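model this:
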Amino acid sequence: MASEDWVPPTVDTSVPSMARTYDFMLGGGHNFAVDRAVGDQISRAMPGLPQAARVNRTFLGRVVRFMTDQGIRQFLDIGSGIPTVSNVHEVAQEIDPACRVVYVDRDPVAVAHSELMLTGNSRAAIIQADMRDPEAILAHPDTRRLLDFGQPVGLLMLLMLHWIPDDSDPLALMARYRDALPDGSYLAITHVTGDHQGDNLTEATEAIKRSRSPDQVTLRTHAQITGLFTGFDLVEPGLVGCGEWRPRGPADISDEPEMNMLVYAGVGVKQPRNDQE
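Take a look at the predicted model:
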């Protein structure tokens, strides 16, 4: 068994984390037996789930390239997770080394490994925070150091908002982030949906409930997820299955059609509004 000396002292390795389970789905090594057990259970319910995780990851690269093509040079990635290949700063800074990135995650393992990855990179930082506290994230010294809110920002919330229950009022949360962003900013969201799934997804979400994880899925419909883009204009092709958002080739799409539709993906731009409208 590999040494776990890297585990932050505050981590309870008997309780699964969905950030670490996602890392397991992507073939990463920063997860524990309890995370792998949950991952195995939900994969048995939905055998194509690792492909859905891969499709989401390739979307990240496409959307960062899209935003840089629109002139975005600063990014706020909330719910960034455990680092793997093609992270936001790697994609963006390969295009323009001047790009700046702030990562945010509440999982201490994700934060610890992000700190190691970012050592020596003065244009990127990781903050440990909960997305339900926008003011703390936006006012954090690293955010203020790296991001200029007088210029457009690329805000990413990938596989993040389905962990926010309705009683936390995600629409109000999104409004607080939207109001902090200048015109010309972009928002990217990926979100699990039950619109195209059946009993297998129910079985997978039940496995998460039984796991005692503090992270629990709230499935939302196409209309509900579209509502999270209030104040942004969706760019083409709109809110679609993750594998259908501007794929560049076979590597961006699962060969299991339902896994391309397990997660909706969309990108919106904040346009100037006429106060008289």
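
C-alpha from now on. contacts and neighbour counts both.
Will do.

can you list contacts of stretch 213-228?
With contacts defined as CA atoms under 8 Å, 6 or more residues apart in numbering, stretch 213-228 is touched by 15-18, 162-166, 170-171, 174, 191-195, 205, 208-209, 239, 264.

what about these, which are in helices?
Using DSSP state H, the members of the contacts of stretch 213-228 that fall in helices are 18, 170-171, 174, 205, 208-209.

could you pick out the buried ones from those?
Neighbour counting by 16 or more other CA atoms under 10 Å classes 18, 170, 174, 205, 208 among these as buried.

ok, so of those residues, who is nearest residue 101?
The nearest member of these to residue 101, counting by CA to CA, is residue 174 at 19.6 Å.

skipping adjacent residues, who's closest to the closest one in space?
residue 228 (6.6 Å; CA to CA, 6 or more residues apart in numbering).

can you count the residues close to the one you found?
Neighbour count of residue 228, defined by other CA atoms under 10 Å: 18.

one more: residue 200?
Considering only other CA under 10 Å, residue 200 is surrounded by 15 other residues.

now it: closest residue in space that isn't a chain neighbour?
Of all residues not flanking residue 200 in the chain, residue 45 sits nearest, at 5.3 Å (CA to CA, 6+ apart).

still on that earlier bit, gap between the residue nearest to residue 174 and residue 175?
Distance, residue 228 to residue 175, using CA to CA, to the nearest Å: 9 Å.

equivalent analysis for residue 50, please.
Taking CA to CA as the measure, residue 50 falls 32 Å from residue 175.

again, but for residue 87
Separation of residue 87 from residue 175 (CA to CA) stands at 26 Å.

kindly report the same for residue 104.
Noted for residue 104: a distance of 18 Å to residue 175, by CA to CA.

settle it for me: which of these two has more neighbours?
For residue 104 versus residue 175, neighbours defined as other CA under 10 Å are more numerous around residue 104 (25 against 14).

and the most centrally placed residue in the chain, what does it touch?
Centroid-nearest residue in the chain, with CA atoms, centre = their mean: residue 158, separated by 2.2 Å. By CA under 8 Å, 6+ apart, residue 158 lies in contact with 56, 60, 78-80, 188-191.

let's see this one next, to set against the first:
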Amino acid sequence: MMKPEPRLIDGFEYYVASLSVQLGCRQQKAERATISKPERISAVLEAIVSTFGPWTAHNIALTEQIITRPDGPTQQWRVDFFDSIIRAAGRSPKSLLDLACLEGLFAIEFARRGLTTVGIDARDAHLVKAEFARSTLELTNCRFIRGDVRSLPIEIGNFDVVLAAGILYHLDFPDCVKFLRDIAVVSNDLLIIDSYFAYEDVHTSYVPLSDLKYFHFEGRAYRGREIVEYADPKSTGGNPWGSIDSTRSVWLTEEDVISALSDRGCRLIERQFQSPSSKRAYPDRPTLVFKRTIRDAPDAEEILTRRSLTAAEAFG
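Next comes the predicted model:
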């Protein structure tokens, strides 16, 4: 089976809808056969699952009868939750960046609602599934990029909404601090962070927590808790929802995240839980909403320069 081949466009690796190349002869046979479009979609979906495994998280409706994860719980309520946050802020955004997009749910669903969206992820399996859903739905206002959110290329541009749903708490230190700095730069208006945070009075979570510790970066102290991403270094990257290459992550305190983004011109305007039951079950996972108030924040020029160099190194 051939590995998916990205096409370079303006320095990015865009996954295009050439599924006959990506999926080999099974897709070619499906295209040649005189079968209906739903049957063809089902055949390609089956081929993707056979090659890359089943969808792990995102249940996307491709037709009225075909969904990507028929046996899994729907995630549409999360789309509605983030949409309600945007509307409550009184915004009518035109663009959205979905960081660590997994199988593409948020980029796809907000594109269906009229926004121009970009999803970025580092795993080929996620991107093939996301691109298959996008191409099946014929969404021309949605793109997926293969990349590392810890090193956003400068060419990615700026977005009215930057969505970091379930990624910050998978980053090690100081990557988590650099990540906050970088996403502040690409945000034109709203920055939404759905994440676990460290708290003095929360000692248990869905994973074991270390004691609250101090971490230092560029002359500043941050508090947080260490989390084991992979107990066995040989299994690093094996969890499709976990870190791609680190055995450890660091959950920063909510206070330090707010302070770090405030220093970059982003003001906290809302703090919500996704539901009352979510607040009871996961009191350490609120959703924080920031508004970009200062375009030329401190260190912005240096950040842009560093990101540009990173992109030049990544794409030659």
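
can you give me the TM-score here?
The TM-score (TM-score structural alignment, normalised by the length of the first structure) is 0.61; 217 aligned residues with a CA RMSD of 4.2 Å.

can you tell me what residue 309 of the second structure aligns to in the first structure?
When the first structure is aligned by TM-score structural alignment, residue 309 of the second structure is left unaligned.

separation between residue 309 of the second structure and residue 55 of the second structure?
For residue 309 of the second structure, the distance to residue 55 of the second structure - CA to CA - is 35 Å.

again, but for residue 106 of the second structure
Look at residue 106 of the second structure and residue 55 of the second structure: by CA to CA, they are 15 Å apart.

and those two? Which one has more around it.
The residue with more neighbours, out of residue 106 of the second structure and residue 55, is residue 106; 29 against 21, by other CA under 10 Å.

quickly find the element holding the more buried one.
helix 105-112 (DSSP states H and E).

what is that helix packed up against?
Helices and strands touching helix 105-112 of the second structure, by 3 or more CA pairs under 8 Å, 6 or more residues apart in numbering; DSSP states H and E, are helix 76-88, strand 95-99, strand 116-121, helix 124-136, strand 142-146.

I'd like these laid out as JSON lines, including distance to residue 237 of the second structure.
Below are these laid out as JSON lines (distance: least, CA to CA, whole Å):
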{"stretch": "helix 76-88", "distance to residue 237 of the second structure": "25"}
{"stretch": "strand 95-99", "distance to residue 237 of the second structure": "17"}
{"stretch": "strand 116-121", "distance to residue 237 of the second structure": "13"}
{"stretch": "helix 124-136", "distance to residue 237 of the second structure": "13"}
{"stretch": "strand 142-146", "distance to residue 237 of the second structure": "16"}
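
I'd like to know which of these is closest to residue 185 of the second structure.
Per CA to CA, nearest to residue 185 of the second structure of those: strand 95-99, 12.4 Å.

how big's the offset between the closest one and the first structure?
Superposed on the first structure, strand 95-99 of the second structure shows a mean distance of 1.0 Å to its aligned residues (mean CA distance after the TM-score superposition for the first structure).

how much space separates the corresponding residue of the second structure for residue 75 of the first structure from residue 72 of the second structure?
By TM-score structural alignment, residue 75 of the first structure lines up with residue 96 in the second structure. Residue 96 of the second structure sits 26 Å away from residue 72 of the second structure, going by CA to CA.

what about the two, which has more around it?
residue 96 (26 against 13).

tell me which helix or strand residue 157 of the first structure sits in.
Applying DSSP H and E, one finds residue 157 of the first structure within strand 154-158.

centre of the chain to that strand, how far?
Distance, stretch centre to chain centre, for strand 154-158 of the first structure: 7 Å (CA atoms, centre = their mean, to the nearest Å).

how big's the offset between that strand and the second structure?
Strand 154-158 of the first structure sits 1.1 Å off on average (mean CA distance after the TM-score superposition for the first structure).

and that strand, which stretch of the second structure?
Going by TM-score structural alignment, strand 154-158 of the first structure sits over residues 161-165 in the second structure.

and the closest residue to residue 188 of the second structure other than its chain neighbours, how far from residue 191 of the second structure?
Of all residues not flanking residue 188 of the second structure in the chain, residue 160 sits nearest, at 4.8 Å (CA to CA, 6+ apart). Using CA to CA, we find residue 160 of the second structure at a distance of 8 Å from residue 191 of the second structure.

these two - which one has more neighbours?
Shown here are residue 160 of the second structure and residue 191; by other CA under 10 Å, residue 191 has more neighbours (27 against 22).

can you give me the distance of that one to residue 57 of the second structure?
From residue 191 of the second structure to residue 57 of the second structure the distance is 23 Å (CA to CA).

now do the SS call for residue 260 of the second structure.
Secondary structure state of residue 260 of the second structure, per DSSP: H, G, I helix; E, B strand; the rest coil, is helix.

contacting residues around residue 123 of the second structure?
Shown in contact with residue 123 of the second structure (CA under 8 Å, 6+ apart): 102, 146.

give the aligned equivalent of residue 186 of the first structure in the second structure.
Per TM-score structural alignment, residue 186 of the first structure is aligned with residue 190.

tell me what the host helix or strand of that match is packed against?
Taking DSSP H and E as the definition, residue 190 of the second structure sits inside strand 187-194. Strand 187-194 of the second structure sits against strand 159-165, strand 287-292, with contacts defined as 3+ CA pairs under 8 Å, 6+ apart.
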